[in-house]
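Colleague: okay, sequence plus prediction incoming.
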Amino acid sequence: MRLYFAEGGGLVWFLTWLSSAGCPIILLPLAVNYVRRRSKSAADGIMPPFFIVKPKLLVCGAAIGIIAAADNYFYVYGMSKLPVSTFAIIGATQLAFTAGFAFLIVKQKFTPYSINAVVLLTAAAAVLSLDAKNVRLSGEPSVDYWTGFCFTAGEAVLFGLIMSLVELSYSKSQQPMTYGLVLEFQLAMCSSACVCSAIGMAATGGFAKIRTDAAGFESGRAKYCAVALFTAAACQCFFLGAIGVVCFSSSLFSGVVLNSLLVLVEICAVVFFHDEFGAGKAVALFLSLWGFASYSYGEYRIRVRVPIPGNDDDNVPSQA
């Protein structure tokens, strides 16, 4: 996405639509899963249905997809205004919001280590905001930076809400969650987000501007198409991984897994986009890594049943 804007792309709604437009790809693994289920049921003479999701869970997925469309727009708009490294560190605050919503919506249990992680990751974004003059794109006006900052922070809030709502939907589904069911839930969610994004794109004339946007892409039309296709496919892999972890663990742990990629994102941003990496980013990155390590250590102690200071519940189930 950063490459798209760096090479002259300018359609925020186009990338927002691409974030969910790749949802038909999900039909391929769904078909493979159906063949496997059918082969297992053949001995009993049963023909299983292609879709197994119940209407209640389907509606939940579609409703969450509407929020996901807004989240995608915030994500893309923030990316258009910020360097990758800055965007990634601000986005890392999603763990704090995920934790908050998990506590309110799914009654997530916390330990001193998980609380420490949330505080540190929030502090990382605060440190970054104080170093604003060193974390902008070259020649970017102050108002554009702060607009991007606010949109990225808003995306972190919405993403935290989405992950907790996904976990709540799973817990209330009244059917065993399986790999196939996660795929069907994602298909419902992304299809809904795709429709909402298409409406926004059509309302702003985005579809009519794609040809002009491609013509102005510095690397040429072929690479423009490659960036678009890869973005659509990669977003589906991302969503499948995120909500898949929620299915087999929790929304909070899904946020932790995503934050573990922060170091890789920072390295790639410096190598491929030559982002500046000053003291503010270094401190923010250190706080983020410290927060991730704190959460991981707390989960390790839970798994090996080591008593956690200040935690009265010695039988807290592991979320990892």
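Modeller: Yep, that arrived.
Colleague: going by C-alpha atoms from here, please, whenever you check contacts or count neighbours.
Modeller: Fine.
Colleague: the helices in this protein, which residues?
Modeller: Along the chain, counting by DSSP state H, helices occupy 2-6, 12-21, 27-41, 55-81, 84-91, 94-105, 112-130, 142-171, 179-203, 206-215, 221-248, 251-259, 262-273, 279-303.
Colleague: ok, and here's another one to check against it:
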Amino acid sequence: MIKQSSRKVYWRWLKIALYTLSVLLGQSAALLLGRLYFLKGGSSKWLSSVVQVIGFPILIPFYLLTTTTTTTTADDGGGNKPPLPSPYTLGAIYASRGLLFSVGLQYLPVSTYTLLCASVLAFNSFFSYFINGQKFTPFIVNSLVLLTISSVLLVFNNEESASSSAPNRGNYVVGFLCTLAGSALFGLLLSATQFVFVKVIKRQTFKHMMDMVIYENVVACGVTVVGLFASGEWKELGREMGGYELGTASYLMTLIWVAVFWQMYALGAMGLIFEVSALFSNSISVVGLPIVPVAAVFCFRDRMSGVKGVSMALAVWGFVSYMYQCYLDDRNSKVVTKSVDETSPRMSS
């Protein structure tokens, strides 16, 4: 019995490790390639949103291989399983978030954009308090304050907006505000997803996790494709492809790999919500903060100004503060479990 329980624990943490790797690799690669798309001649905000969700067909083989061997009993009073929630609201939020983030990615350097996305953790914590009953501790509050200051500091990064290779001040502000709004929507989406898993679906299977990932992407894909055609941007795609600095083949491969890496990220992020919580999933995304700016310095020759360096340090500090709270929660949980195990034999005797 103990061995079987140990295997389950090891298997769970192995899945968490794999999902974590998917989030870090998928997010970092997708952001860098998305920035490359804009730097080398791409300009379609709707297309950059479409590629974030259009890659869902690559997940279908995994979906077909899923089973429903581990389930939890739904409590609807009649012994029937509750119906799956409609994905349209979540899909609309996901599509809106993708569009806003694409505007930010177009107008902001990768390092600034990535640091600003750290504010998702603050928004996620806020929504989790009301939706998921998240408790605020001194370390969580400290994390929120540090990440908020980290984001606000970027507004005063005049050096970047004044450089010849950076966007003008107006575009910089637009990118900042759009990315901030996208962060708020994404924070809401994460909390809502956890709520749906725990309170609505009430099932613990990989298949239902894949349902959420694929349904969300299908709906968001439909919304963004309609937006692409309604905006008229599709008419310029041929000219954009022909004028891409790296060539037509590189243009297509960039978009394809962006789609693939965003799906890797989506699967990992949903898996962490499924296995742990929305806040944990979000915190793992923040772990990637140092990865993208450092890579952008070598790939795109971004400048790491003093203000940006302080902002990144505060963001990392905020993440560490949150992870320390996770460590305390885990330690307290183990103490309680050990106490129960030691008391049970005495009670039975």
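Modeller: Here it is on my side, so go on. Quick caveat: nothing in here was measured; it's all calculated off a predicted structure.
Colleague: could the helices of the first structure go into CSV alongside distance to Arg136 of the first structure and mean neighbour count?
Modeller: Shown next, in CSV, are these (distance: least, Cα to Cα, whole Å; neighbours: other Cα atoms under 10 Å):
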stretch, distance to Arg136 of the first structure, mean neighbour count
helix 2-6, 13, 17
helix 12-21, 19, 26
helix 27-41, 40, 14
helix 55-81, 8, 22
helix 84-91, 8, 25
helix 94-105, 21, 23
helix 112-130, 11, 21
helix 142-171, 6, 21
helix 179-203, 27, 22
helix 206-215, 24, 14
helix 221-248, 24, 17
helix 251-259, 22, 24
helix 262-273, 13, 15
helix 279-303, 12, 20
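Colleague: now these as JSON lines including distance to Asn315 of the first structure?
Modeller: Converted to JSON lines, the helices of the first structure look like this (distance: least, Cα to Cα, whole Å):
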{"stretch": "helix 2-6", "distance to Asn315 of the first structure": "44"}
{"stretch": "helix 12-21", "distance to Asn315 of the first structure": "40"}
{"stretch": "helix 27-41", "distance to Asn315 of the first structure": "36"}
{"stretch": "helix 55-81", "distance to Asn315 of the first structure": "30"}
{"stretch": "helix 84-91", "distance to Asn315 of the first structure": "32"}
{"stretch": "helix 94-105", "distance to Asn315 of the first structure": "18"}
{"stretch": "helix 112-130", "distance to Asn315 of the first structure": "15"}
{"stretch": "helix 142-171", "distance to Asn315 of the first structure": "20"}
{"stretch": "helix 179-203", "distance to Asn315 of the first structure": "28"}
{"stretch": "helix 206-215", "distance to Asn315 of the first structure": "53"}
{"stretch": "helix 221-248", "distance to Asn315 of the first structure": "19"}
{"stretch": "helix 251-259", "distance to Asn315 of the first structure": "18"}
{"stretch": "helix 262-273", "distance to Asn315 of the first structure": "31"}
{"stretch": "helix 279-303", "distance to Asn315 of the first structure": "8"}
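Colleague: check the mean deviation of stretch 208-215 of the first structure from the second structure.
Modeller: On superposition with the second structure, the average gap between stretch 208-215 of the first structure and its aligned counterparts reaches 1.5 Å (mean Cα distance after the TM-score superposition for the first structure).
Colleague: give the aligned range of that stretch in the second structure.
Modeller: Counting by TM-score structural alignment, stretch 208-215 of the first structure falls onto residues 235-242 of the second structure.
Colleague: so which of the helices of the first structure is nearest Asp314 of the first structure?
Modeller: For those, distance to Asp314 of the first structure was read as Cα to Cα. The smallest value, 8.2 Å, belongs to helix 279-303.
Colleague: which part of the second structure lines up with the closest one?
Modeller: Under TM-score structural alignment, helix 279-303 of the first structure corresponds to residues 306-330 of the second structure.
Colleague: can you check stretch 72-81 of the first structure too?
Modeller: On the second structure, the counterpart of stretch 72-81 of the first structure by TM-score structural alignment is residues 98-107.
Colleague: ok now that stretch, how far from the chain's centre?
Modeller: Centre-to-centre, stretch 98-107 of the second structure and its host chain are 14 Å apart (Cα atoms, centre = their mean, to the nearest Å).
Colleague: what about it, how far off from the first structure?
Modeller: Compared with the first structure, stretch 98-107 of the second structure is 0.4 Å away on average (mean Cα distance after the TM-score superposition for the first structure).
Colleague: in the first structure, what residue corresponds to Gln52 of the second structure?
Modeller: In the first structure, Gln52 of the second structure lines up with Ser19, judged by TM-score structural alignment.
Colleague: could I get the contacting residues of that match?
Modeller: For Ser19 of the first structure, the contact set (Cα atoms under 8 Å, 6 or more residues apart in numbering) comprises 72, 194, 231-232, 235-236.
Colleague: which pair in these spans the largest distance?
Modeller: Using Cα to Cα, the contacts of Ser19 of the first structure span at most 13.9 Å, a distance reached by Cys194 and Thr231.
Colleague: what's the overlap in contacts for the two?
Modeller: Residues touching both Cys194 of the first structure and Thr231 (Cα under 8 Å, 6+ apart): 18-19.
Colleague: which ones are touching the aligned partner of Gln134 of the second structure in the first structure?
Modeller: Aligned by TM-score structural alignment, Gln134 of the second structure pairs with Gln108 of the first structure. When contacts are counted by Cα under 8 Å, 6+ apart, Gln108 of the first structure touches 99, 102.
Colleague: ok, now Ile140 of the second structure?
Modeller: Taking Cα under 8 Å, 6+ apart as the test, what Ile140 of the second structure contacts is 321-322, 325.
Colleague: ok, 10 Å please
Modeller: Applying Cα atoms under 10 Å, 6 or more residues apart in numbering, we find Ile140 of the second structure in contact with 122, 125, 146, 318-319, 321-326.
Colleague: and for Cys225 of the first structure?
Modeller: Contacts of Cys225 of the first structure by Cα under 10 Å, 6+ apart are 214, 231.
Colleague: and Ala203 of the first structure, by the same measure?
Modeller: The neighbours of Ala203 of the first structure, taking Cα under 10 Å, 6+ apart as the test, are 13, 197.
Colleague: that older thread, how do the contacts of Ser19 of the first structure look in the second structure, which are kept?
Modeller: Compared against the second structure with both residues aligned by TM-score structural alignment, their matches' Cα atoms under 8 Å, those retain 72, 231-232, 235-236.
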